[in-house]
Each structure stands twice: as structure tokens, then as C-alpha cells.
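Engineer: model this:
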Amino acid sequence: MRWGTPWPGAEPARRCEQAGAVAFCAGEFADHSAYVTAAEMAGATDTALIGPGIAYAFARSPFVHAASVRQLDRAAPGRVFLGLGAGTARMNRDWFGVDSSHPAPRMRELVTCIRALLDAENGERIRFAGDYYRIDADIRAPVLGRIDVPILLGAFNIHMLRTAGEVADGVLGHGLFTDRWWDEVVDPNLRTGAGRAGRDASALRRWGWVITAVDDEDPQRAIDDAKRQIAFYLTVRTYDSLVELHGWQDETAAIRADFAAGRDPRGLGRHVSEEMLWAMAVCGDAEQAGEMLARRRRLPDIGFLSPPGFLVSPRRRKHYVEQIINTFGRIGAVL
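Structural biologist: Below you'll find the predicted structure:
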């Protein structure tokens, strides 16, 4: 596994690059845009790959995605990737005010349109007519020209994974992805999608987030933060199929009962078993973190080592980034 991190800021990122980080990604929420953050990355890095990881796909038109990527590519030529995620139906409806019905076929069309806009040569008319998008763009300015920007999908369920195999350049896996999930769900469905399109599934990128909390001075706190992050993710029913694959229904039910009852959220992590922790996180002191990495059979090709964010202060997250630099800089760029 080569490693990177979610964007930690300009100064820590420079030291991450020096320590061997090969990529940075940017999520987004109500107070930060993945594209604005990616622009900051472009100006503050020299060699690492940069990009949204993920940007909300349906909140923007194909044109806006493609124009943003083109501008990023001018600032960091050859280093840009685009990670797209569907988001939840509620977020799309209530936050973004857009239709997200039939997300997998909608994503297929969106990626196809973005690709057409990124592949277009100057003077080329861009046409697409589908069920969700219609484009007839005759852009009479010398601003186009083909650029090679990988598009990865934040895919979890089988339909989106097959879509990634069919039209995208790979997947950007969730921090909950386990070895079994990569082996038994991700890979088979990527192959199915790729087969539909006559593509080579082995050429697809398999990147992903890795929940990472390392602290030699207070390893138990790091473990607790990692457990709490896993528990928070599992409050969402989207991940039920992963829970069922591993037989973690009882632990997840206890997490959701406490969460629904409004009990102290800091206690949610007590329901996360050691089996769950070792399957989904890298945490504790540097020695244990190394052992947890060594036990994983299916780490992402590029793993974005992600400090927990749920009930973790910005100061504490910065501390975890420092620990990532110290720990993984010693191990090297390839783990």
C-alpha cells in the first residue's frame, strides 16, 4: 500500500510528502468544498496526487465538475484525480435540492458526460442524450483539449460498484471496508461491471480511506477514538450488508440503540469489538499499528490514512497527523 492522507493543511502536507505520502484527498460538507480544498492542495504540494475524495456528484452538473477539474489540472498538471460520491437520498433532496433517484444509472451517465467534457478537443461539439442528462455543448473558445484525469467512485453497494467497473477508473473505498469486503464484494462486482463494458478489471484503481489513530504517548485514547469513529459510521443503515457479512448485528444494534436514545455519544465505541477494530482500523501505539497493518491482506493500493473526526478536536486531529508522519515516514512510502 502506498499512503496519503485527507488534506491536513499546507505545512503538514509538505512534511507528509517528504515522509513518503503520495496523495491527498478532500471530502466536503456544509462548511467546506472539496474543489476549493483541492485548489489549496494544488498550490501547496509538489509531487502528490490531489483531488476531491469525494465530491458530492449530483450536487453539481457535469459541466461544473469538468470545468473544476480542468482548472485544477492547469495548477497541478498530471496530478489530479476526481472522486465522486452519490451522497444519501435525504442529503440530495433536503440539502442540495436535487433529484438523486436511481443513483447507479444516474452516476453512469454523469461520469460519461464528465469524461466527454474532459476528452473533448478544441472545436469539438459535445453531445449526450440520456435519461438524466442531456448535453449539446458547442464551446467556441480554445479552452478544451483532452486531459487524463482518473475518475473514482465512492462506491459501497453492488450496483454502484458495478457502475465503477463499467465507466470509472476505480473505487475510493470507505474506511469501514474490510479484507473480506474487498475480496467478496468489491472485486467481484468491479469485474461484473468491467465485463459488461469489455474492460479489464485488473486495471481499475482500488484506493480507499483507512481509519488511523496512532499515539505512542496515549495509545488507549487513540484506540477509543478509532472505536468511536467506527461506531458513528455504523449508526447509518447503508452499511448493513457489511455488518451482516461479518455477523456484527448485535454490536451494531447496541450502537444504534444508544445513539437513538441520545445516550452519551462518547460511549458508543464500547460496543465495537476487538474483531471489528482490527478488521477496520489502524490504531494504538506505533507497534500495534504496524501489527494491524501487517494482519490486513487487502489494504487499498493507495490508503488515505484518516484520523477519526467524530468528537475529535481539530487539535487532536493535527496530533494524529503528526503521528502518521512519524510512524509511516519510518515505514516508507510502500507498506
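Engineer: hey, let's count contacts and neighbours off CA atoms from now on
Structural biologist: Fine.
Engineer: where along this structure do the helices fall?
Structural biologist: All helices of the chain, identified by DSSP state H, fall at 10-19, 34-44, 62-75, 89-90, 103-119, 158-167, 179-181, 187-196, 219-233, 240-246, 249-261, 274-280, 286-295, 314-331.
Engineer: which helices and strands does the first one pack with?
Structural biologist: Here helix 10-19 touches helix 34-44, helix 314-331, going by 3 or more C-alpha pairs under 8 Å, 6 or more residues apart in numbering; DSSP states H and E.
Engineer: Most tightly packed of those helices?
Structural biologist: helix 34-44 (a mean of 20; mean count of other C-alpha atoms under 10 Å).
Engineer: Second input sequence below; structure requested for side-by-side comparison:
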Amino acid sequence: MTGANSTADRELHLPVAAQDGVDALAGMTSRAEERGYERAWLPETWGRDAASTLGVVAERTETIELGTSIANVYSRSPALLGQTAATLQEITDGRFRLGIGPSGPAVIEGWHGADFERPLRRTRETVDIIRKVVGGEPVEYDGDIFTLSGFRLRFEPPETPPPIDVAGLGPKSVELAGRFADGWHATTFTAEGLEERLDDLRRGAELGDRDPDDVRVTLSLPACALDDGEEARRITAQHLAFYVGGMGTYYRDSLARQGHEELATDIASAWASGDRDRAVDLVAENVLDDMAAAGTPEQARERVAAFESIDGLDAVALAFPRAADRDQIDATIDALAPEA
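Structural biologist: Next up is the predicted model:
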């Protein structure tokens, strides 16, 4: 966790929305590498899988670090996540960081057909098993969910095991990250909401007899910087409205915990009733500037800087709105680059 006088790294999330091809994602990453971004994260939802895509991206880049944010803990076994992490660490020459988490019931049940059961315990056991796999140890494990025996990784483990980050929104999931993981991934937070969860992270680190400064904190920040500042704000508000209103209760509950319960309910109700414009307006009028960096390049840079100044935050990863096209994504990468 970054101290008060430190500067957070600037990273980016590759687009969650469908792109023309893997070439497009590799091109965005190369552009980010040229402009000084520290790392590119690839989300895995119901689009291209993270492992194959990052393998291609790794071959077409040289220095930018790469990671998954997030790979869910239901669609792959913990051992397979460990195999994947070890392989990507090899392919990237040590540039890989594994971000995992439970995702949410909408994706796990609706897309993967799995029961969204015991997400915290499953995440905890998955971290334990991955550590054994990437460390080259015999994987002997007797947990509440997983029991494994008789195997170890069938190739030389990475000299430097890839760090394992955990995503989470609620107090208990963030406490878990502080207690067991190498980092925490935060998303859809206001500055005040993030600071409250950082207290949970510190408590988790203390419970695990760890130094909170050893737990790397990354915030995924919706961002869009365009000469047409109103368009940038509109599509970013639409992005947030979709997550709060259209992705079940997961993000709605998170916004409610941050002191916006009535607003979260109103956004969800408007979205569910088909009044998407109303849901977007509610975001734009109330929390857009608290949860995103959107507008003209100058406006967006100001908001990014405000988040980067939060004590305890190590990296801000810019996330593009779902509706952003390639030109808008490239413009935002350029406008908000660390060297801009």
C-alpha cells in the first residue's frame, strides 16, 4: 500500500466490450507501453478468454507488465489457474500478475452455469492452491471445498512466482485480500468508499500478521478523455449505470454501502423498467465525478490525479466505457498517459 507521499502507478484495463480482434487488444497494449503505462490488465467476462489473449499480447510487447483482472474462481479449477499463471509468467518473462476473484452471480450462474456458493471460502482456498502450484510444491491440500493429492507442476516453476491479487467489493472480501493475497483490486468506488474499504484491508493484514504495505492496491477507474467532453461523460455514465443497474445486486450493493443506497435503488429500478436514459442521468447528476475520470482531457486528468493522491492506493488502472470505440480508447490512452 502506497504511503501518503508516494505516487500511484498508472495502468489500464483493456476494454471489457468486444473488440474487432485480438490484434486490436495487442495494439492498445503496445500503445500503452509506448506511452509509459506500468501494466495492462485484461478482464475476462463472456468475451475472449484471458489466457490465450494475454499470450498473444505478451509476444507483441516487451516491457509493459500484464495481468488478469479478473479471472473468476468458478470456471477454472485452482490447479488450472495455477498452471495458467505459471505458463503466462514464462511467456511474459516475468511480467505477469494474476488477478482472481469470485466475479458475481450474474456471470457465474448465467454464463458458466455454476452455483455461486461460498465465494469467500472458495477464493481463499484457490489462493492457497495456486501458491502451491506456482511454487512447484507437491499439491497436497485438504480444504472445505477442495481436496487435492498426488501431483505437482509438470515443468520447472517460474523463478519468480507471479503475485496473486484478489478482487472484492465488500468488507469481508477486502479483509480476505489483506489477510491472504499479494494485492487487492477495487472497482466502482468513490474515494470515500475506497478509503473505508482500505480500513478493512489493513485489518485483514493485521489478522494475517502481515505488513499492509506489502499488499498492493489497484483501483479500476472508469475513464474517458475526449475533446468532446460531454460525449466522454455520457458514455462513462452509461457504463456505470449498466454495472449498478444491469449486473444484478453486486455493484448496486457496493454503491449502497458507500452511502448511496437510495440512489443505487433508483438507478437499478430505472434500468430494470427500461428507462435507461433515466438511469444514466441519475449517475451523471450524482456520482459520475466521484467514481470516474470523464470529460475533456483536462477534466479527466484532474480526476485521475485526485484518485492517485489517496493514501494507501498503489495503482490507478484506467477502464474504458463499454460504448467507447477504438478512436475514443486511443484518445484516452494518449490524453491520460503518465508522460502526457
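Engineer: quick one: TM-score?
Structural biologist: Here the superposed chains carry a TM-score of 0.88, computed using TM-score structural alignment, normalised by the length of structure 1; 320 aligned residues with a C-alpha RMSD of 2.2 Å.
Engineer: is it possible to export the helices and strands packed on helix 10-19 of structure 1 to JSON lines including distance to residue 25 of structure 1?
Structural biologist: Shown next, in JSON lines, are the helices and strands packed on helix 10-19 of structure 1 (distance: least, C-alpha to C-alpha, whole Å):
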{"stretch": "helix 34-44", "distance to residue 25 of structure 1": "7"}
{"stretch": "helix 314-331", "distance to residue 25 of structure 1": "14"}
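Engineer: Tell me which of those lies nearest to residue 100 of structure 1.
Structural biologist: Within the helices and strands packed on helix 10-19 of structure 1, the stretch nearest residue 100 of structure 1 is helix 34-44; the backing value is 19.5 Å (C-alpha to C-alpha).
Engineer: To what extent does that closest one diverge from structure 2 after superposition?
Structural biologist: Its aligned residues in structure 2 lie a mean 1.5 Å from helix 34-44 of structure 1 after superposition (mean C-alpha distance after the TM-score superposition for structure 1).
Engineer: Tell me the counterpart of residue 128 of structure 1 in structure 2.
Structural biologist: In structure 2, the residue paired with residue 128 of structure 1 is residue 141, using TM-score structural alignment.
Engineer: Check the gap between its match and residue 149 of structure 2 for me.
Structural biologist: From residue 141 of structure 2 across to residue 149 of structure 2, the span is 7 Å (C-alpha to C-alpha, to the nearest Å).
Engineer: more crowded one of the two?
Structural biologist: More neighbours surround residue 141 than the other of residue 141 of structure 2 and residue 149, with 15 against 10 (other C-alpha atoms under 10 Å).
Engineer: Next up, the contacts around the more buried one.
Structural biologist: Residues near residue 141 of structure 2 by C-alpha atoms under 8 Å, 6 or more residues apart in numbering: 129, 147, 148, 149.
Engineer: go on, residue 249 of structure 1?
Structural biologist: Counted by C-alpha under 8 Å, 6+ apart, residue 249 of structure 1 has contacts residue 243.
Engineer: and if you look at residue 146 of structure 2?
Structural biologist: Per C-alpha under 8 Å, 6+ apart, neighbours of residue 146 of structure 2: residue 125.
Engineer: again, but for residue 69 of structure 1
Structural biologist: 80, 82, 149.
Engineer: post-alignment, the longest strand along structure 2 versus structure 1, mean distance?
Structural biologist: Assignment by DSSP state E gives strand 216-225 as the longest strand of structure 2. Compared with structure 1 after the fit, strand 216-225 of structure 2 shows a mean deviation of 0.8 Å (mean C-alpha distance after the TM-score superposition for structure 1).
Engineer: Read off where that strand ends up in structure 1.
Structural biologist: Under the criterion TM-score structural alignment, strand 216-225 of structure 2 matches residues 205-214.
Engineer: which residues touch that stretch?
Structural biologist: 152, 169-176, 222-223, 225-226, 280-286, 289, 300-308, 320, 323-324.
Engineer: Now a ChimeraX select for only the buried ones of these.
Structural biologist: In ChimeraX syntax, the buried subset of the contacts of stretch 205-214 of structure 1 is picked out as below (16 or more other C-alpha atoms under 10 Å):
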select :152,169,170,171,172,173,174,175,176,222,223,225,226,280,281,282,283,284,285,286,289,300,302,303,304,305,306,307,308,320,323,324
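Engineer: Now residue 105 of structure 2. Nearest residue, chain neighbours left out?
Structural biologist: Leaving aside its chain neighbours, residue 105 of structure 2 sits nearest to residue 116 (5.6 Å; criterion: C-alpha to C-alpha, 6 or more residues apart in numbering).
Engineer: so the one you found touches residue 108, yeah?
Structural biologist: Yes. Counting by C-alpha atoms under 8 Å, residue 116 of structure 2 does reach residue 108; the two are 6.3 Å apart.
Engineer: higher neighbour count, these two?
Structural biologist: Applying other C-alpha under 10 Å to residue 116 of structure 2 and residue 108 shows that residue 108 carries more neighbours, namely 20 against 16.
Engineer: What's the local residue count around the alignment partner in structure 1 of residue 281 of structure 2?
Structural biologist: The alignment partner of residue 281 of structure 2 in structure 1, by TM-score structural alignment, is residue 270. Other residues near residue 270 of structure 1 come to 14 when the count uses other C-alpha under 10 Å.
Engineer: so how far is residue 153 of structure 1 from residue 270 of structure 1?
Structural biologist: From residue 270 of structure 1 over to residue 153 of structure 1 the distance is 32 Å, taken as C-alpha to C-alpha.
Engineer: cool, and residue 293 of structure 1?
Structural biologist: Residue 293 of structure 1 sits 24 Å away from residue 153 of structure 1, going by C-alpha to C-alpha.
Engineer: Just list the residues touching residue 98 of structure 2, thanks.
Structural biologist: Counting by C-alpha under 8 Å, 6+ apart, residue 98 of structure 2 makes contact with 67, 68, 69, 70, 71, 85, 162, 163, 164, 165.
Engineer: aligned partner of it in structure 1?
Structural biologist: Residue 98 of structure 2 maps onto residue 82 in structure 1, by TM-score structural alignment.
Engineer: circling back to that earlier point, can I get the contacts of residue 69 of structure 1 in a markdown table including distance to residue 233 of structure 1?
Structural biologist: Converted to a markdown table, those look like this (distance: C-alpha to C-alpha, whole Å):
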| residue | distance to residue 233 of structure 1 |
| --- | --- |
| 80 | 28 |
| 82 | 23 |
| 149 | 30 |
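Engineer: Quick check: strands, which of those are part of them?
Structural biologist: Judged by DSSP E, the contacts of residue 69 of structure 1 include residue 82 as members of strands.
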